[in-house]
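In: What follows is a protein structure lacking sequence information:
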């Protein structure tokens, strides 16, 4: 593999399998975004491009076949493969008809999955990494990461560098769990209890800044992290 950090979108409603696959793929040098249902996976695809999409068939809110159709509409060049317990010939044929590059049935060997992903990546022309999103819409707020500004109507807050980094991570994981340990490591470069407490302080500050819009909340997930929830 090249030294480009490839991004994988994993959509798996089985939380245990999702975490195991995420950990395995991250250990192999990939950046992995885990979504637990088809709808959140679709929203993730709309926010940024991915190099490969791994999706289950049986998922809440939007099944894998429907999501695959949307995948092709959003990014026809992005390869995707199904990882599913459904092994019927009809399901496999439907998956391939929708444009899937592969169809892997559970249980499967992780190393085999890794090989198939590498094959897909080798088929893709090497490109420069996509530019990072600099502006985020959060309900009625606009967060300009490049300027470290959070705007609401005619009010503008100038954020500190750390506040900007925390809010950026929350925005990139909007309506998804942002694990405290992962966020602390990305921001401070290491995992540490006291740095985690400092991170919580920044969360409290951001809550106050975002309180003007009742559709927005930063919710605690006990012993795991936080979710930036934005109701449509």
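Out: That came through fine. If you're wondering where the values come from, they're calculated on a predicted model, not measured in any experiment. Numbering: from 1, shown residues only.
In: okay, CA-based contacts and neighbour counts for the rest of this
Out: Fine.
In: residues of the host helix or strand of residue 163 that come out buried?
Out: Using DSSP states H and E, residue 163 falls within helix 161-172. Going by neighbour count (16 or more other Cα atoms under 10 Å), the buried part of helix 161-172 is 163-172.
In: What ranges does the protein have for its strands?
Out: For the chain, strands defined by DSSP state E occupy the ranges 7-11, 31-35, 52-55, 80-84, 102-105, 135-138, 141-144, 149-152, 155-158, 177-179, 216-221, 225-230.
In: try it against this one:
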């Protein structure tokens, strides 16, 4: 794997949690281990994960309910259930909740890794099959996604990496709200106070870069996020 995928493991059993986190770490995954649902919810709010592995039987909330809480925070995060339950109704319930896989305890670590790799490979393939957008026309500006540059009527404008990533996200969702959380987790990989302060600075920079076209504005939607508005 070229990329080190980030996994959220939610398991209240200390022995199993330690074993799985260590084993997955040896297999080049970056594992964050939460021992209950409350801790897991906090971690999903402050980190970006590629996959969540949820124990069904947790002390403060069952894994089914937790999966819905996590989907409220990050609806795109795929998850796998781990459970000692073997009833068919529980398996069906897991899949009905949106799980991409369901493993019964005792867990075979090698099988878990195979399942994770297969799921992540499929997700990556699905993303790559999405239509590739090579450029965004933003009023009189063009944002070139292949060359990572912005131009105004053919004249190049130098952007920093973060400025480019932020403008690309806003352009992709033009005339639609991008929440603070969506921006921070996409551009900075972390939703926290310090990055939120930085976001305001970067928005100010982009407003100056886009200032030559009066049809464009980056609107601050109070306490919610930003929107790239393009007047037709």
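Out: Structure's in. What do you need? Note that the structure is a prediction, hence the values are computed from the model and not measured.
In: counterpart of the helix holding residue 163 of structure 1 in structure 2, which residues?
Out: The alignment of helix 161-172 of structure 1 onto structure 2 (TM-score structural alignment) covers no residues at all.
In: can you give me how far that helix is from the chain middle?
Out: A distance of 15 Å separates the centroid of the chain from that of helix 161-172 of structure 1, by Cα atoms, centre = their mean, to the nearest Å.
In: which other residues reach that helix?
Out: Residues outside helix 161-172 of structure 1 that contact it (Cα atoms under 8 Å, 6 or more residues apart in numbering): 136, 138, 145, 148, 178, 183, 187, 199, 202-203, 206, 227-228.
In: In structure 2, which residues correspond to the longest helix along structure 1?
Out: Looking across structure 1 with DSSP state H, the single longest helix is helix 193-209. Here helix 193-209 of structure 1 fails to align to any part of structure 2, judged by TM-score structural alignment.
In: Closest to the mean position in structure 2, which residue would that be?
Out: In structure 2, the centroid-proximal residue (Cα atoms, centre = their mean) is residue 48; its distance is 5.0 Å.
In: aligned partner of that one in structure 1?
Out: Checking TM-score structural alignment: residue 48 of structure 2 goes with residue 49.
In: now swap in residue 90 of structure 2 and tell me
Out: Aligned partner of residue 90 of structure 2 by TM-score structural alignment: residue 91.
In: Against residue 82 of structure 1, how distant is its match?
Out: Using Cα to Cα, to the nearest Å, one gets 10 Å for the distance from residue 91 of structure 1 to residue 82 of structure 1.
In: And residue 76 of structure 1, by the same measure?
Out: Look at residue 76 of structure 1 and residue 82 of structure 1: by Cα to Cα, they are 16 Å apart.
In: Between the two, tell me which one has more neighbours.
Out: Between residue 76 of structure 1 and residue 82, counting by other Cα atoms under 10 Å, residue 82 is the more crowded of the two (24 against 11).
In: shouldn't that one be in contact with residue 56?
Out: Yes. Using Cα atoms under 8 Å, residue 82 of structure 1 is in contact with residue 56, at 5.6 Å.
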